[in-house]
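Participant: I would like to see how this sequence folds:
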Amino acid sequence: MPTLCDDSAALTARLDQARHDYAALKAQKLSLDLTRGKPSPAQLDMAGGLLDLPAHQYRAADGTDCRNYGPPGKGLRELREIFAPVLRVPVEQLVAVGNSSLELMHDCLVHLLLGRGPEGERRWADRKVAFLAPVPGYDRHFALCERFGIEMLPVPMTPDGPDMTAVEDLVRSDPRVKGIWCVPKYSNPDGTCYSEETVRRLAAMETAAPDFRVFWDNAYAVHHLTDEEVEVADILAACAEAGHPDRAFVFGSTSKITMAGAGVAFFGSSPANVDWWLSYAGKRTIGPDKLNQLRHARFLGDTDGLRAHMRRHREILRPKFDTVLRVFARELDGSGLATWSHPKGGYFITLNVLQGCAREVVRLAKEAGIAVTPAGATHPYRDDPQDSVIRIGPTYPETAELERIAQGVAVCVRLAGYGKLVDQSRTRQGVG
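Facilitator: Next up, the predicted model:
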């Protein structure tokens, strides 16, 4: 494994080989894209049955004519009953709405900024507000905070979730801290699953802000990649038991289950928070697309049908993840230049390269025709202080294409990494 103490001639030889490999990579004139984790056409095709449901079937189980306005309410009960068990939300406390959980998170922030929470506190817009941002994390969460001028305070991720000692210190001492972003299962981008202790501590911790909120983005609740289907503790139950029943907002959607642009999103929380949300949402819309909710309920059938559908997703996705992991192991194991996550679910792999090399790896990949998520996207304000984290999204490309992409990324990791090690070795030896 190369270190700063390695023989400089050996390091230079490795760098020369990396340069040769990179020249060969560029000569292929590739045009490949690994920038976002989105379902592949084959995954979307599995939901084609949504479009085949008979047009005359427009009445919900309770007789509601889904073609017409209203009632605004919580959405179709038969669909909420399918998703309540997997989102760990009682069906009466789960709301089914439009197609985007990100939109729900946006609206919750707007309602808290411009209105009042159930506690009757002042509007968030009337004071300075900060959110805790576990890193690495989800760039769209960070973009929402930037959009509304909410300061982000990074906290490191651990194998059990956010560093809870850091979280507890910040929320206890700073009343500006109003919330924390959480992707509790197969988190974006490193695949972490929150431990039971982490969930318990999030629910029970004392906070300087009485209206502190946990934004629980359970985007990958049923997105397993292995036979081990990880379960995460029930955040709503934990909050209620700890005496903070209104602390958590739970979000989910079918975006990576059926059709990404034509799915259903869900909001779950305490009864008081659900009433609060409905009071604001009722002024924004007459009601959701109930026909789409009805299509989803009939297509999935029940919770077992949802799980069976996701096992078919796994059959498509597992070989893609395995391909990337196999290529990284073949090309980078023992080099000392990188480590990578081995997720049990979700949509991403985290590639950790030598400090100060992530932006260079991304730049080299782009010049070679491989588009990779920009370095820094996994951190607030696009600033990774270590410049070491790269998010890999293997879901969209075909498996054969992923072989070339992963190999190309590995070439760029070797070129950037060995270049840095050679520079460091020369500096230590006092060479120009």
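Participant: hey, let's count contacts and neighbours off CA atoms from now on
Facilitator: Noted.
Participant: and Arg147, how many neighbours does it have?
Facilitator: Neighbours of Arg147 under the rule other Cα atoms under 10 Å: 9.
Participant: correction: the previous question concerned Thr323.
Facilitator: For Thr323, using other Cα under 10 Å, the count is 19.
Participant: what residues does the nearest residue to it once chain neighbours are set aside make contact with?
Facilitator: With sequence-adjacent residues excluded and distances taken as Cα to Cα, 6 or more residues apart in numbering, Thr323 is closest to Glu403, at 6.3 Å. With contacts defined as Cα atoms under 8 Å, 6 or more residues apart in numbering, the neighbours of Glu403 are Thr323, Val324, Val327.
Participant: distance of Glu403 relative to Gly37?
Facilitator: 17 Å (Cα to Cα, to the nearest Å).
Participant: distance of Phe348 from Gly70?
Facilitator: Distance from Phe348 to Gly70, by Cα to Cα: 38 Å.
Participant: neighbour-wise, which of these two wins?
Facilitator: Phe348 (24 against 17).
Participant: against Arg391, how distant is that one?
Facilitator: 7 Å.
Participant: which neighbours do those two have in common?
Facilitator: Pro189.
Participant: and Ile316, how many neighbours does it have?
Facilitator: 18.
Participant: how about it, nearest residue that isn't a chain neighbour?
Facilitator: Here the residue nearest Ile316, using Cα to Cα, 6+ apart, is Gln43, at 7.4 Å.
Participant: test my guess that the one you found contacts Arg311.
Facilitator: No. Contact criterion Cα atoms under 8 Å: Gln43 and Arg311 do not qualify, at 11.2 Å.
Participant: so between these two, which is more surrounded?
Facilitator: Legend: neighbour count by other Cα under 10 Å for Gln43 and Arg311, higher for Gln43 (23 against 18).
Participant: mind listing what the more buried one touches?
Facilitator: Gln43 neighbours (Cα under 8 Å, 6+ apart): Thr258, His313, Ile316.
Participant: would you enumerate the residues in contact with the second one?
Facilitator: Remark: with contacts taken as Cα under 8 Å, 6+ apart, His313 is in contact with Gln43.
Participant: sec struct for the residue nearest in space to the middle of the chain, please.
Facilitator: Residue closest to the mean C-alpha point of the chain, counted by Cα atoms, centre = their mean, is Asn188 at 3.2 Å. Assigned with DSSP: H, G, I helix; E, B strand; the rest coil, Asn188 falls in the coil class.
Participant: one more to put side by side:
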Amino acid sequence: MKAYDKMSVEELEQLIRELKKEYGRYQAMEMSLDMSRGKPCKEQLDLSMGLMDALNSDADMFCEDGTDCRNYGVLNGIAEAKVLISDMMENNPDNIIIYGNSSLNVMYDSISRSMTHGVMGNVPWCRLDKVKWLCPVPGYDRHFSITEYFGIEMIPVPMMPSGPDMALVERLVREDESIKGIWCVPKYSNPQGYSYSDETVRRFARLQPAAKDFRIYWDNAYGVHHLYDKEQDYLIEILAECKRAGNPDLVYKFSSTSKITFPGSGIAAIAASSNNLEDIQRQLRYQTIGHDKVNQLRHVRFFEDIHNMIEHMRKHADILRPKFETVETILEKNLGGLGIGSWTKPKGGYFISFDTMDGCAKEVAAKCKKAGVKLTPAGATYPYGKDPRDSNIRIAPTYPPIEDLRTASQLFCLCVKLVSAQHLLKEKSKGKSAESEA
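Facilitator: Now for the predicted structure:
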């Protein structure tokens, strides 16, 4: 089939009639499928059931240093867990604090602390007239929700395959002292699956922000979430690069085991410079006596070391790879060459980013929902839920069974075709009307 924009009004009208009939058949199936969030599927969760057996009522609950994990204390996390997570994050255990189950919670706390008490002796943000934040787009909706909740003004920064537009980032942070941070998902980014290039990481480490309390929020959520053994993206380690650049305090690095073991029962961590960690711990000691050391210990006993964690993630990849490839194959078969959509082909992470023609994303998502397939709301990948081009849709292939995923992907393609044809017909009809009036 030729590209849609090459079709005549008559051809588009005929196509729309055919597509509507097909859409009606999908509606008659009365589906109820959810592709709205990047959740692990049951088969992935089953991989970690051994975590439940790592400790029992007869287990030795003591760490190597004699700490009883059943009791209070150990604000930073037990030593064995710090070693395991530091290997996963590629950082020194001394530069890590182990938290509870959610890295998003750690990010929220970090911004909340900055609002009320400031960063390393600087003025608390709540006392400032204006606080701004850089947001690579499309990006992670829950990041944007945090900054929006605190009333921080969000500034979109375009994402490219190499990472954010660094020329724009460098200029903005250099010129505007009210810019206090930037959200980053540097590896297999949400939603595009892009990984930052070496140059991008080095430019981040060498930023010269006007604000002394500016911090890069480096959410490396997918650091070990590869889809392929031989085709993996690699990332320069940001803390070491910041230290080399003479900016050791510039970054907070976040990670967790949420999509490695159980999302609701993992362990999260922050890695940062000694100065940053001291600042964080001043607040943390009022917030808690210590996080869940029993959960930390069972993760250590389950994995033992980073090598077993990597093998564990290969099993995840074996489950997810066919799902991603199924979606990509269906997109190419149904939409390739039509000129009505483009999509990313990530080597890891949890999402595929799809771009419709301008002005079509919300209608595509609405039609999918009406036929029984729930997608992430169009616009969610932009601050305030406002995609200026109304074009980006985040596809989450991980949760549905592969047969449901196949059906949902075919319906998605149909909705893209139908909405695009209707959009082009409307534009061409307008053009014809204008010509006749002239």
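Participant: so who does the residue nearest to Arg19 of the first structure when sequence neighbours are not counted touch?
Facilitator: Counting by Cα to Cα, 6+ apart, Arg19 of the first structure lies nearest to Leu415, which is 6.2 Å off, once chain neighbours are set aside. Residues counted as contacts of Leu415 of the first structure (Cα under 8 Å, 6+ apart) are Leu15, Ala18, Arg19, Tyr22.
Participant: 10 Å - rerun?
Facilitator: With contact set as Cα atoms under 10 Å, 6 or more residues apart in numbering, Leu415 of the first structure has these partners: 14-22, 337, 357, 360-361, 364, 409.
Participant: counterpart of it over in the second structure?
Facilitator: Aligned counterpart of Leu415 of the first structure in the second structure: Leu418 (TM-score structural alignment).
Participant: residue ranges for the strands of the stretch 151-300 of the first structure, please.
Facilitator: Here the stretch 151-300 of the first structure has its strands, by DSSP state E, counting those that start in this stretch, at 151-158, 161-162, 177-182, 213-217, 248-253, 265-268.
Participant: what segments of the stretch 301-432 of the first structure are helices?
Facilitator: Along the stretch 301-432 of the first structure, counting by DSSP state H, counting those that start in this stretch, helices occupy 303-332, 358-367, 399-428.
Participant: helices or strands up against the shortest one?
Facilitator: Judged by 3 or more Cα pairs under 10 Å, 6 or more residues apart in numbering; DSSP states H and E, helix 358-367 of the first structure is in contact with helix 8-27, strand 32-34, strand 349-353, strand 370-372, strand 389-392, helix 399-428.
Participant: go again with 7 Å.
Facilitator: Helices and strands touching helix 358-367 of the first structure, as assessed by 3 or more Cα pairs under 7 Å, 6 or more residues apart in numbering; DSSP states H and E, comprise helix 399-428.
Participant: hmm, back to that, using TSV, lay out the contacts of Gln43 of the first structure together with distance to Gly63 of the first structure.
Facilitator: Converted to TSV, the contacts of Gln43 of the first structure look like this (distance: Cα to Cα, whole Å):
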residue	distance to Gly63 of the first structure
Thr258	25
His313	33
Ile316	37
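Participant: if we go to the second structure, which of those residues are intact?
Facilitator: Compared against the second structure with both residues aligned by TM-score structural alignment, their matches' Cα atoms under 8 Å, the contacts of Gln43 of the first structure retain His313, Ile316.
Participant: from the contacts of Gln43 of the first structure, which is closest to Thr303 of the first structure?
Facilitator: Thr258 (14.1 Å; Cα to Cα).
Participant: that closest one pairs with which position in the second structure?
Facilitator: Per TM-score structural alignment, Thr258 of the first structure is aligned with Thr261.
Participant: same check on Thr373 of the first structure?
Facilitator: Under TM-score structural alignment, Thr373 of the first structure pairs with Thr376 in the second structure.
Participant: do the same with Phe299 of the first structure
Facilitator: By TM-score structural alignment, Phe299 of the first structure lines up with Phe302.
Participant: try Arg330 of the first structure
Facilitator: Using TM-score structural alignment, Arg330 of the first structure sits opposite Lys333 in the second structure.
Participant: do Glu231 of the first structure as well
Facilitator: Using TM-score structural alignment, Glu231 of the first structure pairs with Tyr234 in the second structure.
Participant: try Ile405 of the first structure
Facilitator: Aligned partner of Ile405 of the first structure by TM-score structural alignment: Ala408.
Participant: thinking that match is in contact with Val373, fair?
Facilitator: Yes. With contact defined as Cα atoms under 7 Å, Ala408 of the second structure reaches Val373; the gap is 6.4 Å.
Participant: more neighbours: these two, which one.
Facilitator: Using other Cα under 10 Å as the criterion, Ala408 of the second structure and Val373 rank with Ala408 on top: 27 against 24.
Participant: what sits against the more buried one?
Facilitator: Val373 (Cα atoms under 7 Å, 6 or more residues apart in numbering).
Participant: switch the cut-off to 8 Å
Facilitator: Here Ala408 of the second structure is in contact with Leu33, Val373 (Cα under 8 Å, 6+ apart).
Participant: ok, so what distance separates it from Met154 of the second structure?
Facilitator: Ala408 of the second structure is 33 Å from Met154 of the second structure, by Cα to Cα.
Participant: could you do Tyr99 of the second structure as well?
Facilitator: Applying Cα to Cα to Tyr99 of the second structure and Met154 of the second structure gives a distance of 27 Å.
Participant: who's more crowded, those two?
Facilitator: Neighbours were counted for Tyr99 of the second structure and for Met154 using other Cα under 10 Å; Tyr99 has more, 24 against 21.
Participant: now check the first structure for the residue matching that one.
Facilitator: With TM-score structural alignment as the criterion, Tyr99 of the second structure matches Val97.
Participant: isn't its match right next to Arg77, touching?
Facilitator: No. With contacts counted by Cα under 8 Å, Val97 of the first structure stays clear of Arg77, the gap being 11.7 Å.
Participant: OK, contacts around Lys253 of the second structure?
Facilitator: Contacts of Lys253 of the second structure by Cα under 8 Å, 6+ apart are Tyr217, Trp218, Asp219, Asn220, Leu239, Ile270, Ala271, Ala272.
Participant: sorry, back to before: from Leu75 of the second structure, how far off is the match of Leu415 of the first structure?
Facilitator: 56 Å.
Participant: for Tyr186 of the first structure, which residues are in contact?
Facilitator: Thr192, Cys193, Tyr220, Pro343, Lys344, Gly345, Gly346, Tyr347.
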